[in-house]
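Visitor: got a structure for you, letters missing:
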């Protein structure tokens, strides 16, 4: 089937990247966004206390050079970590720079999506306040608005609890919990953010963590952004057991997980992570107390799995969201997240090799969302155009099941968790966007060095190939300077830490280890 018109549902980071990619490849995108403006989750309503809190307090977990799109860097004066408002401005400028707004219809909600069995086109019903509904037909669909169904697990006795029960998505203000005892359930980023913020007003905050968690601060070795050190290609070449050991040692240099009660029962890559700079001091100050999993609720609190009890006034579930593809028939994509089957987390195998529906961002990423969504969109549009081919449905389903079995073996559950570096490289290879590193080694060794030992920044995927960006090379090489420029606002005299020394030190250590491993393999 020849694809020309493409429906894009959602104008967040994934939707914006999808519109731009369609335009690059000569397709005709139409985007429907149910909110009054672009920005997705970062579009906050100041009239709501909940969104006011997020605007004031939330800071990105990933650093700016790892967070942006591949051909549109953040402003040079932007700090290494960004507020939600700064991210929203960035998306708005992205839309303006590439003239995306004419293709976006805000306050428009897609209420129905079906595929015509005769011509395989997609029939869409769109509702707009004050206007009513209107029908459209498209050749292909990109769903960029999924994974937002809040999840609250069921516990015995929960319905009898007389206190307040809510989800972190609905957490509004710590003024609502003045001098109250609060129980936060969860072990990931939002659990940490809510617990730390709530502890400023609550009389006591407890955190119920089922298996433990690994807390990572935003700043890593020698004060550099932690994600920039972790997400380097050189780190993923040694065996996983070594990388786990190295990351674990790095974490323990900053936080003693044993004495704080945080240590996970699972290995570091099979467990939850929490990016939080204040959790350690809140626990040490007694404002937050870590507790085991909940066994059941009582009318006034909970009984924990160790037999102890807690009396609390408010329970906040920071238990994440269900992965879901809204509007899509369950014969194509299953509702149950434990049976969610997408080839490379993008294409439903049930639509076959010529699938004209894809999901962008329905994945849990250890890393940043926007550059991953952008690569998914670039691959998807190239498939729509026939420039890339999908395997047979049988091969796609086999790959899905192998991935699920690996997740079950490592994590004990299917959570669709991927590392940003490994997943990006895999999608880029499928899309024909992966630069030839060995070629760079001979033609541009400086760039090859930074590509292997430096942060795996998204600009790497614009070095060559379709729609390359002339500024990609300078952006890859200059990413360390981009981190320091906005923070070095006072001129210092005397000796200072050499950025080059720190960078070379870690590179030499990893190079020696890599050389030893390769020598053992080949000799």
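Guide: Sure, I can see it. Just so it is clear, the structure is predicted and the values come from calculations on it, not from any experiment.
Visitor: can we go C-alpha only for contacts and neighbour counts from here?
Guide: OK.
Visitor: ok now the host helix or strand of residue 191, how far from the chain's centre?
Guide: Using DSSP states H and E, the secondary-structure element containing residue 191 is helix 189-198. On the basis of Cα atoms, centre = their mean, to the nearest Å, helix 189-198 is displaced by 18 Å from the centre of the chain it belongs to.
Visitor: what's it in contact with?
Guide: Residues from elsewhere that reach helix 189-198, judged by Cα atoms under 8 Å, 6 or more residues apart in numbering: 58, 168, 171, 173-174, 177, 182, 184-185, 205-207, 273-276, 278-279, 282, 288, 317-319.
Visitor: put this beside the first:
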């Protein structure tokens, strides 16, 4: 090549690079200008201050995660909230109570999902917070919300709601609600004063834990003379004097796993009852687990389009394979697929004492079932003699209930049959009189903070008349389609009837109803600078504050700060510097990510050719899930409002039903 030719090509190359840089800068300028032109409120406090009074009052029952968010959502719409709290402080179930009569988390509880998912999109946690959040840190965060948004004056503490009913049952719109309450002495729980008030709307924010734990009606339990508690009343081993004792933990959900591994450190003998086996991840400490892998909204959305059993097989044969081998050896081999149960983990807060390790050491013994209780022990399935037991902890889940609500409006009595939730969008009662001014928040298994925020935002819009619910028949059809789609996937258990809140599709649907879904079209039109924030960072509540109704300008910066601290910041617990997600860092990360997306894309194309649904709604998977369930050996709960099959069997053997609540019917 001649020297002048080389110079010509070099000039063209430099010009090309300069042109590309100029073009890139022009795109950035256009994106920035368009984003700036659509600016809204910077913070939620600005939105609250500017809200036009709606001349409506809403009674909010409970001041936990849901109740605190409900107050903020109402204030942002100009609605006056009045919060009734039966306890002496905020926090609900997440405020640890050392007294044995108080329902709460146990002392060592940490949230089993990362920090960024466990805070409100309108007021995210500080990037300086650890990724694994303890119950104490969560409680302080909730109190900080009350400080920041001046919520304390809205809350009536030690005030128990005893009845909620509609003022005029014949009316078909603009309903008013009678709320009866009792002011309680915080020490003696004696009634000091009673009253009733009229409200334009009611939000029941007692959540899925608000009525205490559910204990299956095991034969002979009423004759058992030794102490027992539900996990909602378990505190810590020393509190219950478990050192050197024989302790039985019933249930192998996340609480059961945490408790049995904690108890095994000091008990003389620890027995775990797990009738079905289980799939359980053995993980590193949460500070490492949550910062090592980046699963963004885009990839998550692709995975959710796969048939569930395909996604389940991918997890079973990769991340679960090694840890599951240990469990299977000790009697925990499941008869169901991984995605037919909750995904369970062991080791997030104490990786030195996982269920897998304690089984290997012989500190925990697994039993498959209970034939009956005796006065001082348990006859386990397949055994002739009773095993003496000193203490029993039932980690057997919860039953959604709100016994103070008039059952003629919606039956949420604790002792109703089954655990189905007859609510449209899992919020509104499906009644012929369209009681759209009564809402239930977090009455399903959910991403609790995200669920509280989107459900209460949607309720506030409906109450103001800005959104209209469809006819009652349409509501019923949708609820049954969603419910049956999920029940055709999950095995038949009381606690697996309300799984909609564990999938991104549910929240995207709520966001579309509200008008805040971060679609590519909306982002290009309103906020093109936030495309990366919405789709290529981990799924989190902040993404529903980027565009549309309720948009907040500080959401972009908050996502960037949380992302930076999660993958590249300094761990506040260990002081170690994070070096980025392993599946995104460097050449190896690029290959790993490209391979994963290519594999998922190939599988999607294959199943699309075979007729699988690629829709965005949960119920789009109904037919394919039903087809799979028809040939599945796992039982499924396909009858709405019925007990789970195992509960039906137990009820046939005994008429006893253990529970921790008193039903208050209007």
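Guide: Good, I have the coordinates. If you're wondering where the values come from, they're calculated on a predicted model, not measured in any experiment.
Visitor: before we move on, the earlier item: where does the next helix or strand after the helix holding residue 191 of the first structure end up in the second structure?
Guide: Per DSSP H and E, helix 189-198 of the first structure leads on to strand 204-208 as the next helix or strand towards the C-terminus. Following TM-score structural alignment, the aligned partner range for strand 204-208 of the first structure in the second structure is 269-273.
Visitor: quick check: end-to-end length of stretch 311-327 of the first structure?
Guide: From its first residue to its last, stretch 311-327 of the first structure covers 41 Å (Cα to Cα, to the nearest Å).
Visitor: may I see the buried residues of that stretch?
Guide: 311-320, 322-326 (16 or more other Cα atoms under 10 Å).
Visitor: which one of those residues is nearest residue 510 of the first structure?
Guide: Within the set of those, residue 320 lies nearest residue 510 of the first structure; the separation is 35.3 Å, counting by Cα to Cα.
Visitor: how about residues contacting the match of strand 204-208 of the first structure?
Guide: 244-252, 260, 263-264, 363-369.
Visitor: filter those residues down to the buried ones and hand me the PyMOL line.
Guide: What follows is the PyMOL syntax selecting those of those that are buried according to 16+ other Cα under 10 Å:
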select buried, resi 245+246+247+248+249+250+251+252+260+263+264+363+364+365+366+367+369
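Visitor: in helices only, show me the contacts of stretch 269-273 of the second structure.
Guide: Taking DSSP state H, the ones among the contacts of stretch 269-273 of the second structure that sit in helices are 260, 263.
Visitor: map residue 460 of the first structure onto the second structure.
Guide: Here residue 460 of the first structure is matched to residue 543 in the second structure, going by TM-score structural alignment.
Visitor: whoops, I mixed them up, residue 156 of the first structure
Guide: Checking TM-score structural alignment: residue 156 of the first structure goes with residue 219.
Visitor: starting at the chain centroid, how far to the longest helix along the first structure?
Guide: For the first structure, the helix that runs over the most residues, judged by DSSP H, is helix 499-522. Taking Cα atoms, centre = their mean, the mean C-alpha location of helix 499-522 of the first structure is offset from the chain mean by 29 Å.
Visitor: with stretch 248-267 of the second structure instead?
Guide: Here stretch 248-267 of the second structure shows a centroid-to-chain-centroid distance of 21 Å under the convention Cα atoms, centre = their mean.
Visitor: one more: stretch 464-477 of the second structure?
Guide: Average the C-alpha atoms of stretch 464-477 of the second structure, do the same for its chain, and the two points are 24 Å apart (Cα atoms, centre = their mean).
Visitor: elements contacting the lengthiest helix in the second structure?
Guide: Looking across the second structure with DSSP H, the single longest helix is helix 3-37. In terms of contacts (3 or more Cα pairs under 8 Å, 6 or more residues apart in numbering; DSSP states H and E), helix 3-37 of the second structure is packed against helix 520-526.
Visitor: tell me the buried residues in the helix it packs on?
Guide: Of the residues in helix 520-526 of the second structure, those with enough neighbours to count as buried (16+ other Cα under 10 Å) are 522-524, 526.
Visitor: next step: the contacts of stretch 269-273 of the second structure restricted to strands.
Guide: In strands, defined here by DSSP state E, the members of the contacts of stretch 269-273 of the second structure are 246-250, 364-367.
Visitor: could you find the closest non-adjacent residue to the aligned residue in the second structure for residue 66 of the first structure?
Guide: Pairing criterion TM-score structural alignment: the partner of residue 66 of the first structure within the second structure is identified as residue 117. Taking Cα to Cα, 6 or more residues apart in numbering as the measure, residue 117 of the second structure lies nearest to residue 540, with 4.9 Å between them; neighbours along the chain are not counted.
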